[in-house]
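>>> here is a sequence with its predicted model. Questions after.
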Amino acid sequence: MTRIFHTSDLHFGAEDPAALDWFAETVRTEKPDAAIVTGDLTQRARRSEFRAAAQYLAALPVPVSVEPGNHDLPYFNLFERFVRPYRRVERAAKMVEAEIDLADCVVVPLKTTARFQLRLNWSHGNVSSRGLARSLRLAQAVPDDKMVIIACHHPLVDIAETGTKGRTRGGEEALRRLSACGAQAVITGHVHTPFDVTHRLDGGGSIRLIGAGTLSERIREHVPSFNDIEIVNGDLSVRHRVA
C-alpha cells in the first residue's frame, strides 16, 4: 500500500496557522509515504513568505514535492517575473517539481504556470509544449507495474463541481497525451475546492481528476482540508479530510 497526503494553496502570508499545525501533526502522527503540495505556497511571492513556507515543508518528516502556483510568481517586480520568475521558489529548491518514486506509484510534475500570457488574466493555467514534453518523458519511463500520477497546480479542464472556470490552455490535449503515456490520475489545486471526478477523454478512455482544498484563510465554500490518497493493488482511493 502507498499513502500520499495531497494538499495545496498554503498561501503563506494569508495562511491558517491552526490548519497548518493540524496538517503537520497529522503527517507526523500517521507518517504517509509522501506529501504533495500542488501550488500557491505564498500569497504575494514575497521572500519572507517563501522562507516561512520552505521552513514549514522542510520540517515535515516525509518526502515532499511542490508544484509552483500562479501566486508563486513575482507580483510587483516585473523584471524578475519576466526574467527569473521562479527564482524565489528556489528557497524550496529540492522539493520543487520533484519526481516522487514510491512503491506503488510515481508522482510526475507538470508545470501549468506562465510568466505571461496573451490574455488579460495571467492566473489561468497554461501547459507549454516544453513542460508537457518533460512530463511525458518522465511518465513513459515509469515501470508498467506502477501507477502514474500527474501533479500540477491548475485543473487541466474546468470541473463543474467547483463552479469555477480555470480555462487552462492546452489542458485537454495534455490529458489525452498523458493518459496515452500511462497516467491514471491528475492531482491539482488552485480552486480551493476539493473534487474527485472521472473525466471522459475525447476519442475514448478516461482519467481521474483529483483536486485539493486549501490550508489558508482564503477559503470559499469549504473549510481547510487535504486529500488522503491510498493506492492498494492498483486501485486508488481518496479520503477528503477536514480540519
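That came through fine.

>>> C-alpha only now, for contacts and for neighbours.
Will do.

>>> run a quick neighbour tally on Leu102.
For Leu102, the tally of surrounding residues (other CA atoms under 10 Å) stands at 17.

>>> distance of the most centrally placed residue in the chain relative to Asp72?
Central residue of the chain (CA atoms, centre = their mean): Thr38, 1.9 Å from the mean position. Per CA to CA, to the nearest Å, Thr38 is found 11 Å from Asp72.

>>> same check, this time on Lys94
16 Å.

>>> which one's more surrounded, these two?
Neighbour count, other CA under 10 Å: between Lys94 and Asp72, Asp72 has more, with 25 against 12.

>>> excluding sequence neighbours, find me the nearest residue to that one.
Residue nearest to Asp72 in three dimensions, not counting chain neighbours: Ala45, with 4.8 Å by CA to CA, 6 or more residues apart in numbering.

>>> what's near enough to touch the one you found?
The neighbours of Ala45, taking CA atoms under 8 Å, 6 or more residues apart in numbering as the test, are 71-75, 88.

>>> check which residues of the helix ranked longest in the chain are buried.
Ranked by number of residues, the top helix in the chain under DSSP state H is helix 17-30. Neighbour counts using 16 or more other CA atoms under 10 Å place 19-20, 22-24, 27 of helix 17-30 among the buried residues.

>>> in addition, the following structure is provided for comparison:
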Amino acid sequence: MIVVAHLSDPHLGAHDGETVESLVADVSAAAPALTVVTGDWTMRARVSEFELARALLVRLPRPVLTVPGNHDLPLVSPLRLLRPYDRFRTWICDDLEPIARVPGLTAVGLQSMPRWRWKDGRVTRRQVAAVAGAFGAAPRGDLRLVALHHPPFGRGLAGRGPLLRAGADLLLAGHTHIPDVRTVGGTVVVVAGTSASHRTRGVPRSWSRISVDAGMVTVVERFSAGSGWRTGRLISVPLSATAS
C-alpha cells in the first residue's frame, strides 16, 4: 500500500495559527510515503509569508513534492513580469516541476500558473511531453501521479485534455478550497481543500490522506475540528485499467 498526504492552499498570511500546528501533527501521524502540497502556500507572495511557508515545509513528513499556485506569484509588482517565481524558488523549491520517486510511485509536479494569467492555469504540450517521458522511464507497475495547482475540469485549466491523456493514474490539485474526488478521462482526480486558510468556502479546513492498494484509491478527508482533526468522507475509487 502507498500512502500520500495531499495538502493545498494554506494561504499563510491569511491562516489560522492553531490549525497550522495541529496540521503538522495530523499529517505526520499518517506516515505518508510522499507529502504533496499543490500550491498557494502564501496569500500575497510576500517575503514574510514565504518565511512562514518555509517553516511549515521543513516540518512536514518528507519527501515533499510541491508546486506553486496563483497566490505564490506577486500580484501587482514588477516581479510579476521579471521574476515571478523567484520567491517560490528561494523559499520553497528551486525546481518548479519536480519529480519524486519512492518505492512503487513516480510523481511529477507541474507549474500550471503562467505569469500572464491572474487566476486560471495552463499546461503546455512541452509539459505534457515531460510528464509522458517521466512515466515512460518509471519502473514497471509504478503508480503514476501528477500534481498541479489547477484541477483539470471546469474552465480553469487550458491544455487539460492532453494532460489527461499523458498516462497518469492519479492527479492531485487544489485551488478551489473544496475537497473533491472524481474520475476524469480515466484518471482519478483528488482536489484538496484549504489546509490552513481563513478563506474557507462552506467546508472546514481540510487535507486528504490517499492510499492506493490492490487497484483501489481510498481518500480519507481530514477536517479541522477545534484544536484537532476529525475524519470526514471516506471515498474509494478504482484505478482505471486504461491508466494503470
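Arrived safely, thanks for sending. Please read all numbers here as calculations on a predicted model, not as lab measurements.

>>> ok so, going back, trace the residue nearest to the centre of the first structure over to the second structure, please.
Aligned by TM-score structural alignment, Thr38 of the first structure pairs with Thr38 of the second structure.

>>> surely its match and Val67 touch.
Yes - taking CA atoms under 8 Å as the definition, Thr38 of the second structure is a contact partner of Val67 at 5.5 Å.

>>> anything in contact with each of those two?
Shared contacts of Thr38 of the second structure and Val67 (CA under 8 Å, 6+ apart): 147-149.

>>> out of the contacts of Ala45 of the first structure, which are buried?
For the contacts of Ala45 of the first structure, a burial check counting by 16+ other CA under 10 Å picks out 71-74, 88.

>>> where exactly do the helices run in the first structure?
Assigned by DSSP H, the first structure shows helices spanning 17-30, 47-58, 78-83, 129-140, 171-180.

>>> so which of the ones you listed is nearest Ser123 of the first structure?
Closest approach to Ser123 of the first structure among the helices of the first structure is made by helix 78-83 (13.1 Å; CA to CA).

>>> so who does the counterpart of Thr200 of the second structure in the first structure touch?
Using TM-score structural alignment, the equivalent of Thr200 of the second structure in the first structure is Ile219. Contacts for Ile219 of the first structure (CA under 8 Å, 6+ apart) come out as His192.

>>> repeat that for His192 of the first structure.
Counted by CA under 8 Å, 6+ apart, His192 of the first structure has contacts 8-9, 212-214, 218-220, 222.

>>> quick check: the gap between it and Arg176 of the first structure.
As judged by CA to CA, His192 of the first structure and Arg176 of the first structure stand 25 Å apart.

>>> ok, Pro155 of the first structure next?
Between Pro155 of the first structure and Arg176 of the first structure the computed distance is 14 Å (CA to CA).

>>> who has more neighbours, those two?
Legend: neighbour count by other CA under 10 Å for Pro155 of the first structure and Arg176, higher for Pro155 (25 against 19).

>>> please identify the most buried of the helices of the first structure.
Stretch with highest mean neighbour count among the helices of the first structure: helix 171-180 (a mean of 20; mean count of other CA atoms under 10 Å).

>>> helix 129-140 and that one, what's the angle between them?
If you take axes from the mean of the first three to the mean of the last three CA atoms, to 10 degrees, helix 171-180 of the first structure sits at 20 degrees to helix 129-140.
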